[in-house]
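Enquirer: Pasting a predicted model and its sequence here:
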Amino acid sequence: MISKTQIRKRTLKKRNPEIVETIKLAKENKLLELAKKLSSPKSNYKNINLDELNKTEGNKILVIGKVLGQGDIERKITVAALSFSKQAQEKLKNSKCEIKTIKQEIKDSKLKGVKIIQ
C-alpha cells in the first residue's frame, strides 16, 4: 500500500490536469489503490484493444490507459478509461456500449462492481 503523501508527491509530477483532478477525486472518495495506479508513471499505463475487452469478464470495466480499436466487441459493456482512440469510440458506440472517463465513473458509481485493468 502506498501512503497519501507518496500519492501527493507523484501527483505533483503530473502535467495533465485531467489526470491530476481524477487522482484528487479518487483520494477524496477513499479509492487509494486507484489513486496509486493513476499517479504511477505513464509507462505503467496500459493500451488495450477491444478484443481483449471482449474477453474480460464483467459488465463494467475500467482501463488505466487507452482503449484501442483493434478487434470487435460482441456484448454490451460500460468502459471507463483515460482515453479512447477514434476507431474504438466508433466501434463501442455502434455496439451500444457506454463510454465514460474514469472521473465520470468515480462520480457516478464510486467504482462498485467495476473490474480494473492495468
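Expert: Sure, I can see it.
Enquirer: CA only for contacts and neighbour counts going forward, please
Expert: Fine.
Enquirer: Which parts of this structure are strands?
Expert: Taking DSSP state E as the test, the strands found in the chain are 46-49, 60-68, 78-84, 98-101, 115-117.
Enquirer: quick one, which of those is nearest to residue 107?
Expert: Closest to residue 107 of those, according to CA to CA: strand 98-101, at 10.1 Å.
Enquirer: ok, second structure coming up, stack it against the first:
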Amino acid sequence: MSKSYDKSNPRLTELIRLLKKTSSENEVQIWRDIAVRLEKSSKNYAEVNVSKINRYAKEGETLLVPGKVLGSGLLDCRVTVAALNFSEAAEDKIAGKQGECLSIEQLLAQNPKGSHVRILR
C-alpha cells in the first residue's frame, strides 16, 4: 500500500478530485492514472524538457506531463502540451512553433474522454 500525502495546495487537491470524478463519470482510466501520480510526493513529479517532447512527439499530437515542462532543448514540430506547470522558456518555445500550452484542467475540460492523449514522463 502506498503512502498517502496530504496536499496543502488547494489547486492540486481540487485537480486530483476533478480527475477522479471525470475518470469515474466517463469510465476513462487515463485521468485516474494522472490523479494517482499527482497524489504522490511532489519530488516524484515528472520534469520533462522540451528536447524530450521533441524526441517523442509527432506533429499535432497532444501530450500530458504530470509535472513541470522545462525549457532545455529545441522543438521542431507543433504540439499541444498539458502540464501542471511550465517554465517561461518552455512556454516560449512551444508557442514559437504554433503549439499550445494548457493546464491539466483545461485539457480535462476540452477532452473529458482523454482520447488521443499521450502521457510523457
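Expert: Sure thing, it's come through. On a predicted model such as this, the values are computed, not experimentally measured, just so you know.
Enquirer: Can you lay out the strands of structure 1 as a markdown table showing distance to residue 91 of structure 1?
Expert: Shown next, in a markdown table, are the strands of structure 1 (distance: least, CA to CA, whole Å):
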| stretch | distance to residue 91 of structure 1 |
| --- | --- |
| strand 46-49 | 11 |
| strand 60-68 | 10 |
| strand 78-84 | 11 |
| strand 98-101 | 11 |
| strand 115-117 | 20 |
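Enquirer: mind putting those in JSON lines, distance to residue 21 of structure 1 and mean neighbour count included?
Expert: Output for the strands of structure 1, formatted as JSON lines (distance: least, CA to CA, whole Å; neighbours: other CA atoms under 10 Å):
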{"stretch": "strand 46-49", "distance to residue 21 of structure 1": "20", "mean neighbour count": "17"}
{"stretch": "strand 60-68", "distance to residue 21 of structure 1": "15", "mean neighbour count": "21"}
{"stretch": "strand 78-84", "distance to residue 21 of structure 1": "12", "mean neighbour count": "21"}
{"stretch": "strand 98-101", "distance to residue 21 of structure 1": "12", "mean neighbour count": "16"}
{"stretch": "strand 115-117", "distance to residue 21 of structure 1": "19", "mean neighbour count": "15"}
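Enquirer: Ok, which of these comes nearest residue 19 of structure 1?
Expert: Between those, strand 78-84 lies closest to residue 19 of structure 1; by CA to CA that is 7.9 Å.
Enquirer: and that closest one, how far from structure 2 on average?
Expert: The superposed strand 78-84 of structure 1 is, by mean CA distance after the TM-score superposition for structure 1, a mean 0.4 Å from where its aligned residues fall in structure 2.
Enquirer: Name the residues that touch that strand?
Expert: Applying CA atoms under 8 Å, 6 or more residues apart in numbering, the contact partners of strand 78-84 of structure 1 are 19, 59-68, 97-102, 105.
Enquirer: which parts of stretch 104-112 of structure 1 are buried?
Expert: Neighbour-count burial for stretch 104-112 of structure 1 flags 105, 106, 111 (criterion: 16 or more other CA atoms under 10 Å).
Enquirer: Tell me which of those fall in helices.
Expert: The members of these that map onto helices under DSSP state H are 105, 106.
Enquirer: and of the buried residues of stretch 104-112 of structure 1, the nearest to residue 4 of structure 1?
Expert: Distances from residue 4 of structure 1 to the buried residues of stretch 104-112 of structure 1, taken by CA to CA, are shortest for residue 106, at 18.1 Å.
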